[in-house]
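**Q** Generate a structure from the sequence data that follows.
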Amino acid sequence: MTQVDRTFLVKVRQAGLWEIPAGRLAQTHASSDAVRRAGLHLIDGHSKLDQLVREDAQILGVELPNEATPEQQGWVKQLDEAQGDEFDRLFANLLRASHGKIFATIGEVRAATQNDLIRRHARQANQTVLDHMEVLEDTGLVDPKTFQEVEAAVAPK
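**A** Below you'll find the predicted structure:
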């Protein structure tokens, strides 16, 4: 098990710790059925990933955090303070940017890991993140700048 494998498990756990609350906020703050549907996908997908990551971490002896990063907590606060159309746009773009960035990381982890549990987890995370990106894009609210931001973040340095 490598440091990249450990970091991957931590990042998956932290993603769920902010995206599940974000998905719940979509149920009460969104004005669009498409955004509420995206929120349900986040709740469902990250609940399953969270259970898997906690099981894998226990087997592999990896300590996981119990709260999102300060930046992620800030995103949840921003979402909580928004309503209606403003919430919908913020939700779609924050979450699409986040998923776009981690999508590239998952591919790198999957390609490089020699650990069967990490490989399985990366496969499941890849499927979940792809589903979330598609449902967020289906809202019709993702700004082209979001795609440019992700491209800049994942471009080779």
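**Q** For the rest of this, base every contact and every neighbour count on C-alpha atoms.
**A** Noted.
**Q** Asn126 - how many residues pack around it?
**A** Counted with other CA atoms under 10 Å, residues neighbouring Asn126 total 20.
**Q** is it true that it touches Lys101?
**A** No: between Asn126 and Lys101 there is no contact under CA atoms under 8 Å: 11.9 Å.
**Q** Common neighbours of these two, please.
**A** Shared contacts of Asn126 and Lys101 (CA atoms under 8 Å, 6 or more residues apart in numbering): none.
**Q** I have a second one here; can you model it like the first so I can compare?
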Amino acid sequence: MHRFARNGLAVGSLALALPLLAACADKPAPTVSVPVAPPALAASDATFVQTAAQGSMTEIQAGQLAQTKAKSPKVKAFATQMVTDHTANFDQLKQVVANKGVTLPTDVSDQQKTALTQLQGETGRAFDKDYVADMVAGHEAMLEAFQSEAQTGADADLKKYASDTIPAIQQHLAEAKKLQGPPMGTHYGHHHHAK
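**A** The predicted model follows:
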């Protein structure tokens, strides 16, 4: 009997507890502030973010290849600068878009991937020539995108980021062109004139 009485007490206690839980459930839930979702970026700004991110990723990956495969010490030094500068630039872009509801691309474009694959298969002077040519073309494209964003972008933070980055892109482009040397036509013209 004593055992049943203990079970009965337990059931009775549970029965008393249920109305208390129900009473608690009737109370209004505490107000929780839900963060407001960030406004979506304009299509042009979102495209710029993708272009800037993939551009930096390409420069980093190509630079890492050149650090080991380039024949010229000057090209290797330039490649090291590209890896350092574009890693910092990519990190800065991450911070700028952190609260803007945009997802950064995780890989380069198909066209950039093709160029990187070609570089992987090259060595010596051929590698140096094509790497530098890629750096000139890549920085020219990035400069155009950054100038466009700085002038016509809708997002103030991205416009400032683009404007602040333009001088570094211009410097990289100038250095790449210096490594590339004068165009063949210009070189030929000077040579012909010397005759």
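**Q** so what number do they get for TM-score?
**A** A TM-score of 0.84 describes the superposed chains when it is computed by TM-score structural alignment, normalised by the length of the first structure; 145 aligned residues with a CA RMSD of 1.8 Å.
**Q** What residues does Ala46 of the second structure make contact with?
**A** Counting by CA under 8 Å, 6+ apart, Ala46 of the second structure has contacts Val102.
**Q** which position in the first structure aligns with it?
**A** Per TM-score structural alignment, the equivalent position to Ala46 of the second structure in the first structure is Arg6.
**Q** name the element that match belongs to?
**A** Under the criterion of DSSP states H and E, Arg6 of the first structure resides in helix 3-29.
**Q** Which part of the second structure matches the helix or strand just after that helix?
**A** The C-terminal neighbour of helix 3-29 of the first structure among helices and strands, as given by DSSP H and E, is helix 33-60. Aligned using TM-score structural alignment, helix 33-60 of the first structure spans residues 73-100 in the second structure.
**Q** in that stretch, what counts as buried?
**A** Residues of stretch 73-100 of the second structure classed as buried by neighbour count (16 or more other CA atoms under 10 Å): 75-76, 78-83, 85-87, 89-90, 93-94, 97, 100.
**Q** I'd like to know how many residues surround Asp107 of the second structure.
**A** Asp107 of the second structure has 13 neighbours, counted by other CA under 10 Å.
**Q** Show the subsequent helix or strand relative to the longest helix anywhere in the second structure.
**A** In terms of residue count, the longest helix belonging to the second structure (DSSP state H) is helix 124-152. Where DSSP H and E defines the elements, the next helix or strand beyond helix 124-152 of the second structure is helix 156-180.
**Q** Average offset of the helix holding Arg6 of the first structure relative to the second structure?
**A** After superposition onto the second structure, the mean distance of helix 3-29 of the first structure to its aligned counterpart is 1.0 Å, using mean CA distance after the TM-score superposition for the first structure.
**Q** ok and that helix relative to helix 116-137, angle-wise?
**A** Counting by axes from the mean of the first three to the mean of the last three CA atoms, to 10 degrees, helix 3-29 of the first structure lies at 30 degrees to helix 116-137.
**Q** quick one: buried residues of helix 3-29 of the first structure?
**A** With the criterion 16+ other CA under 10 Å, helix 3-29 of the first structure contains buried residues 5-6, 8-23, 25-27, 29.
**Q** One more: stretch 93-108 of the first structure?
**A** Of the residues in stretch 93-108 of the first structure, 93-106 count as buried by neighbour count, 16+ other CA under 10 Å.
**Q** Where in the second structure does that stretch fall?
**A** Going by TM-score structural alignment: stretch 93-108 of the first structure matches residues 133-148.
**Q** tell me how far that stretch is from the chain's mean position?
**A** 15 Å (CA atoms, centre = their mean, to the nearest Å).
**Q** what about that stretch, how far off from the first structure?
**A** Compared with the first structure after the fit, stretch 133-148 of the second structure shows a mean deviation of 1.3 Å (mean CA distance after the TM-score superposition for the first structure).
**Q** which residues are contacting that stretch?
**A** 48, 51-52, 55, 59, 115, 162-163, 165-166, 169-170, 172-173, 176-177, 180.
**Q** Ala34 of the first structure against Asp138, yeah?
**A** Yes: the criterion here is CA under 8 Å, and Ala34 of the first structure meets it with Asp138 at 7.2 Å.
**Q** one step back: take the buried residues of stretch 93-108 of the first structure and lay them out in CSV including distance to Phe87 of the first structure.
**A** Output for the buried residues of stretch 93-108 of the first structure, formatted as CSV (distance: CA to CA, whole Å):
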residue, distance to Phe87 of the first structure
Asn93, 10
Leu94, 10
Leu95, 12
Arg96, 14
Ala97, 15
Ser98, 16
His99, 18
Gly100, 20
Lys101, 21
Ile102, 22
Phe103, 24
Ala104, 26
Thr105, 27
Ile106, 28
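**Q** and which of those is nearest Gln148 of the first structure?
**A** Ala97 (9.3 Å; CA to CA).
**Q** Could I get the contacting residues of the nearest residue to Phe8 of the first structure once chain neighbours are set aside?
**A** Nearest residue to Phe8 of the first structure, sequence neighbours excluded (CA to CA, 6 or more residues apart in numbering): Val109, at 7.4 Å. Residues in contact with Val109 of the first structure (CA under 8 Å, 6+ apart) are Val4, Asp5, Phe8, Arg119, Ala122.
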